[in-house]
Structure formats: structure tokens, C-alpha cells
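A.B. asks: Give me a 3D structure for the following:
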Amino acid sequence: MAGFFDRFRKPEPEPVRAELDQAGYEEVLDLIRADHKVPAVKRIRELTGLGLVQAKDLADAIEEGRWAPFPAPGQSLADRVRALLSQDRATDAVRMVAQETGMTEDEASRFIDGLDQP
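C.D. replies: As a prediction, the model looks like this:
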């Protein structure tokens, strides 16, 4: 009898196929910066398998600087900041430091100014 009721249950949501990696994050961030939010959401869905609402929420979080992919193992915060600075992305560096440390943007900016540059 249990099999009879199984067909009335809602199907389980599909699991996420993959995490958004650094390359996908950069691609989505470029689309968002170019004011192409809908294609950014579509690309997130293609890369991760997320639903529409979850992909839009992730795009919003990326746009607001509240989400970034996990750093590669062995990469310190200072190394990642230096990498962003070498790409002339100081604003992203400040946001990343503030997000990961809980600092204010002013404190994060002072932290970045105190780093030795290569």
C-alpha cells in the first residue's frame, strides 16, 4: 500500500549539479557589471543547476558583494587581495575583506593599504 501513496508525493528537488567555481563567478560578475542581469541568472542556472529563484538570489548576492567562491586551498586573504589589486579591482578587494572578516569597509581599506605590494 505504501507504493500507492508514493505517486502522490511531491518529487524531491533535484540536487545542485555543481558549485559555482572561480571562473563561473568571474563570468557572472562580468555580466552583472555590464548590466546583463538576466543572462547572468541564466548562466548561474547553467553552471550550477539551481532553480530560477535560487539563481536570482545568488546573482543578487554576487552583485551586492555578499557572496564569492571559496578561496583555493593555501591562498591567504592577503594573497587574494593582492591578486584583485593587480587586476585593478580595489573595490572588490575591499568588499571581500569586509565580507570575510566582518570589518567595516573603512577598516578593510586600511587593512589593504597596510599590505606590502609585490
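A.B. asks: From here on, just use CA atoms for contacts and neighbour counts.
C.D. replies: Noted.
A.B. asks: Which helix or strand contains Glu12?
C.D. replies: Using DSSP states H and E, Glu12 falls within no helix or strand.
A.B. asks: dump the residue contacts of it.
C.D. replies: By Cα atoms under 8 Å, 6 or more residues apart in numbering, the contact list for Glu12 is empty.
A.B. asks: Another for comparison:
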Amino acid sequence: MEYEVMELVRAGRKIEAVKLVRERTGLGLKEALDAVEAIAAGGRMPDIKRQRAASIGDARAEIMALKARGQAIPAIKLIRQVTGLGLKEAKDLYEAL
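C.D. replies: Alright, predicted model coming up:
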């Protein structure tokens, strides 16, 4: 996928590169944009799963407390804030916790 992203960026089609990353990975917009920029700078695709796990780990207790109180919206907002996930992905993660 990194090769395809580089080709799109070189062709001046950065938006399409971001869309490709989002479709293939399920990343939110900001995470996908960050990944495209990292690849365009000559780097590799960031290890998003590891970054998410670390981010969630730091906020897990607060997210679980919100969930226990039935406060889904604040919990999902917090998940989005710490992970950069899109709304659907954050909701799915909330439900999986």
C-alpha cells in the first residue's frame, strides 16, 4: 500500500491517497492524513494499532467509568480524542470494551 500512496502523492493526488489509506485500514481522517504525510516524507506506515493500544491504555479507566455510568457519548468522544478514530470506529471500539 505504501507504494500506491507514494504514487498518488507524486501525482498530486493526496486526497485520493488519504482515501486509499482510510479504505484499507479503517483509520480516521487525521490518522490517515498523518500516515500519508509520513509515507510521503520517505517514512513507513506508522504502527497505528500499537499507538491506539497505548492511547487507549492511558484513558481506559476513564472510558470504562463513563461506560459504567451509561455515558456513551462522552466515552466515544474520549476514544476519538485519544485514538484519532472516526465516529463509527470509535463507537465500535466502545461497544467492544
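A.B. asks: What would you report as the TM-score here?
C.D. replies: Once the chains are overlaid, their TM-score stands at 0.50 when taken by TM-score structural alignment, normalised by the length of the second structure; 59 aligned residues with a Cα RMSD of 2.3 Å.
A.B. asks: quick one, helices of the second structure?
C.D. replies: In the second structure, the helices defined using DSSP state H lie at 2-10, 14-25, 29-40, 48-68, 72-83, 87-96.
A.B. asks: How about the corresponding residue of the first structure for Thr83 of the second structure, nearest residue that isn't a chain neighbour?
C.D. replies: Thr83 of the second structure maps onto Thr48 in the first structure, with residues paired by TM-score structural alignment. Closest residue to Thr48 of the first structure apart from its sequence neighbours, by Cα to Cα, 6 or more residues apart in numbering: Ala18 at 4.8 Å.
A.B. asks: burial of the one you found, as a residue count?
C.D. replies: Ala18 of the first structure has 11 neighbouring residues, counting by other Cα atoms under 10 Å.
A.B. asks: Can you tell me what it aligns to in the second structure?
C.D. replies: Under the alignment (TM-score structural alignment), Ala18 of the first structure pairs with Arg52 in the second structure.
A.B. asks: Look up how far Gly24 of the first structure lies from Thr91 of the first structure.
C.D. replies: For Thr91 of the first structure, the distance to Gly24 of the first structure equals 20 Å [Cα to Cα, to the nearest Å].
A.B. asks: picking that back up, what's the burial count for the match of Thr83 of the second structure?
C.D. replies: 17.
A.B. asks: what separates the equivalent of Ala34 of the first structure over in the second structure from Arg22 of the second structure, distance-wise?
C.D. replies: Ala34 of the first structure maps onto Arg69 in the second structure, with residues paired by TM-score structural alignment. Separation of Arg69 of the second structure from Arg22 of the second structure (Cα to Cα): 32 Å.
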